[in-house]
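**Student:** Predicted coordinates and the sequence they were generated for:
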Amino acid sequence: MHLVSDSTGETLMTVARAATVQYENVQEIEHVYPLVRSHKQLDRVISEIEKAPGIVLYTLVDEEIAHRLEQKCRELGTPFVNILDPVFAVFQSYLNVTQTHRIGGQHAMDAEYFSRMEALNYTMMHDDGQIWDDLESADIVLLGISRTSKTPTCIYLANRGIKAANVPLVPGIPLPDNVKSLKNPMVVGLIASAERIQQIRRNRVLSLNSEGYNDQYVDRKEISQEINMTRRLCSEHQWPLIDVSRRSVEETAAEIMTLFKDYKTARENGVAEQQ
């Protein structure tokens, strides 16, 4: 596949991967061409397509450059799709307004951009319980034992402008009182199956070539006890609990964002107050 964009190419990569996962036993080869904004840059892209013909997905605002790419694809007999054209057509029909043809508009350094940067900075500073004393300023606090995807989920949320902190749950170490008494942020517990956590922990130990690790870290019975500890804690404080065993980070984050939307609505209505 050839992914041709006048911006970062992230939209194309997301669409391409969402499509390819629907076809088992198909191994895709991606050629990504970001920031294609001139005919000279397009020449290089066309040369690569000629060498290895394949499906062409593109997002090009410049109509002349887009038209030239389409013509070349027709000559080569290569399928091509402007993935945003159907979306723009619906918007234009519904709004009765033409598009602005603004390149990379979704990446503009506006207030939303700086909000995301602030959230990312906050999340990195509050990863794995690094800072405990200002968690009230978080939007979301994730709790979980080791290897429950706390950090990647927080980073994903931060990229959506949500200030997310995460706190590890460690056997034998009580959860700090200031975490138990949080009022502003939504607290969410993450768990996974004992089998899944054991597998990830074993791989982690092997990748680090750790010789002096604690055997209990990968013991199935000990892991089950850690999971039960998380369940009891969340039940006691009425915190929502999400099982991430069969969820991607994106799916986990989507579930959390849905909960967070309801949480904010309830707070605005004066209903929610975590004990």
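**Tutor:** Thanks, I have it.
**Student:** okay, CA-based contacts and neighbour counts for the rest of this
**Tutor:** Noted.
**Student:** Enumerate the positions of stretch 173-184 that are buried.
**Tutor:** For stretch 173-184, a neighbour-count test (16 or more other CA atoms under 10 Å) marks 179, 182-184 as buried.
**Student:** Nearest to A158, out of these: which one, please.
**Tutor:** N184 (17.1 Å; CA to CA).
**Student:** That closest one touches D139, doesn't it?
**Tutor:** Yes - counting by CA atoms under 8 Å, N184 does reach D139; the two are 7.2 Å apart.
**Student:** How far off centre is stretch 89-104?
**Tutor:** Distance, stretch centre to chain centre, for stretch 89-104: 27 Å (CA atoms, centre = their mean, to the nearest Å).
**Student:** In addition, the following structure is provided for comparison:
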Amino acid sequence: MMQLHLHLLSDSTGETLENIAKAALAQYDDVETMRHFWPMVRSETHLERILQEISQNPGLVLFTLVDRDIRRTLESRCRAMGLPAVAPLDAVNHALSNLLGQEAKARPGRQHTLDAAYFQRVDAIQFTIAHDDGVGEEEWEEADIVLVGVSRSSKTPTSIYLANRGYKTANVPIVVESPPTDTLFSLKNPLIVGLTTSADRLVQIRRNRLLSLNQHPETDYVDHDAVAREVSFARRMFGDREWPVIDVTRRSIEETAAAIITLVNERNLAKRDK
């Protein structure tokens, strides 16, 4: 397996660079990537420390830096070390500049300006954390989305991802011995989405979870027949209530969240058309 040192330098949070790097690396197999993440690079002194680390762990350098002096220093030093230094947003900015007839604003992290959307995300994250795993049912009506599913069906990580996209998300576990309260079935505002997965996959995930906690992995929690009954019970509940269902067996968190956002948009569009 090939090893790659990947250095990500940003004058802001670096979120954009991380997403670009993740998308690009997904196209290659058998690559072990050691990521070196350097956010908030806004001074020559800071850059100098980073360059020392890069020289000790040479590899690909990706950067989003608007300060011309810092950028020039980075590019010059990388050339001297024989390392590629790539600014992945340059081509996009150049095309936009030509089309719009104006220069880009050289402001670090301008996409993260504290606007209404930023505060919406903060509120969504706070709400979602406070309403994880069935907590705070008296406020579920305030949610944009409520995810329901059996234990380890990716409810929490999907909720957090949706919250980062600005959606207030609660999640509720489905337990055969202790079904949800009537509050869940009387909700009007949130879109309720059922998450399901195959029993085989669920047993594997739960068994790994127990082993990571140093707990005995031979209980009803991982018994295949018991898990299959759980999944069937949840599916019947989703069907009886006509809630949309997403099978997460072969989906990443991002794919599941994207499907849910599509459902939200379709629902909002249908409401506007009425």
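**Tutor:** The structure has been received and is ready for your questions. Quick caveat: nothing in here was measured; it's all calculated off a predicted structure.
**Student:** Give me the TM-score for these two chains.
**Tutor:** The pair, once superposed, lands on a TM-score of 0.92 when counted by TM-score structural alignment, normalised by the length of the second structure; 269 aligned residues with a CA RMSD of 1.7 Å.
**Student:** what's the counterpart of I261 of the second structure in the first structure?
**Tutor:** Superposed on the first structure with TM-score structural alignment, I261 of the second structure falls opposite M257.
**Student:** Which residues are in contact with that match?
**Tutor:** By CA atoms under 8 Å, 6 or more residues apart in numbering, M257 of the first structure lies in contact with L157.
**Student:** part of a helix, is it?
**Tutor:** Yes - counting by DSSP: H, G, I helix; E, B strand; the rest coil, M257 of the first structure is part of a helix.
**Student:** if we can go back for a sec, give me the subset of the buried residues of stretch 173-184 of the first structure lying in helices.
**Tutor:** Within those, residues falling in helices by DSSP state H are V179.
**Student:** Out of the buried residues of stretch 173-184 of the first structure, which comes closest to L157 of the first structure?
**Tutor:** N184 (17.0 Å).
**Student:** ok, and the closest non-adjacent residue to the equivalent of that closest one over in the second structure?
**Tutor:** When the second structure is aligned by TM-score structural alignment, N184 of the first structure is paired with N189. Nearest in space to N189 of the second structure, with sequence neighbours left out and distances taken as CA to CA, 6 or more residues apart in numbering, is E141 at 5.9 Å.
**Student:** Who are the contact partners of whichever residue in the first structure pairs up with that neighbour?
**Tutor:** Taking TM-score structural alignment, E141 of the second structure has E136 as its aligned residue in the first structure. By CA under 8 Å, 6+ apart, E136 of the first structure lies in contact with 182-185.
**Student:** between those, which is nearest E48 of the first structure?
**Tutor:** Checking those one by one against E48 of the first structure (CA to CA), the nearest turns out to be P185, at 49.8 Å.
**Student:** Give the full set of residues in contact with the closest one.
**Tutor:** Applying CA under 8 Å, 6+ apart, the residues contacting P185 of the first structure are 135-141.
**Student:** any idea how far it is from F260 of the first structure?
**Tutor:** Using CA to CA, to the nearest Å, P185 of the first structure is found at 9 Å from F260 of the first structure.
**Student:** What of V244 of the first structure?
**Tutor:** Noted for V244 of the first structure: a distance of 17 Å to F260 of the first structure, by CA to CA.
**Student:** Quickly find the element holding the spatially most central residue of the first structure.
**Tutor:** The centroid of the first structure falls nearest to Y156 when counting by CA atoms, centre = their mean (3.8 Å). Y156 of the first structure belongs to helix 150-158 when elements are defined using DSSP states H and E.
**Student:** distance from that helix to the second structure after superposition?
**Tutor:** Taken against the second structure, helix 150-158 of the first structure registers an average deviation of 0.7 Å after superposition, with mean CA distance after the TM-score superposition for the first structure.
**Student:** What is the equivalent residue in the first structure for R152 of the second structure?
**Tutor:** In the first structure, the residue matched to R152 of the second structure (TM-score structural alignment) is R147.
**Student:** Can you tell me how far that match is from T14 of the first structure?
**Tutor:** Look at R147 of the first structure and T14 of the first structure: by CA to CA, they are 26 Å apart.
**Student:** P79 of the first structure too?
**Tutor:** 19 Å.
**Student:** Settle it for me: which of the two has more neighbours?
**Tutor:** Comparing P79 of the first structure with T14 by other CA atoms under 10 Å, the one with more neighbours is P79, at 14 against 10.
**Student:** For the more buried one, list the residues it contacts.
**Tutor:** With contact taken as CA under 8 Å, 6+ apart, P79 of the first structure is in contact with 54-56, 73.
**Student:** ok, now with 7 Å
**Tutor:** Contact analysis of P79 of the first structure by CA atoms under 7 Å, 6 or more residues apart in numbering lists 55-56, 73.
**Student:** Just send those residues back as a markdown table, with neighbour count and distance to V36 of the first structure too.
**Tutor:** Below are the contacts of P79 of the first structure laid out as a markdown table (neighbours: other CA atoms under 10 Å; distance: CA to CA, whole Å):
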| residue | neighbour count | distance to V36 of the first structure |
| --- | --- | --- |
| I55 | 17 | 17 |
| V56 | 19 | 14 |
| C73 | 20 | 16 |
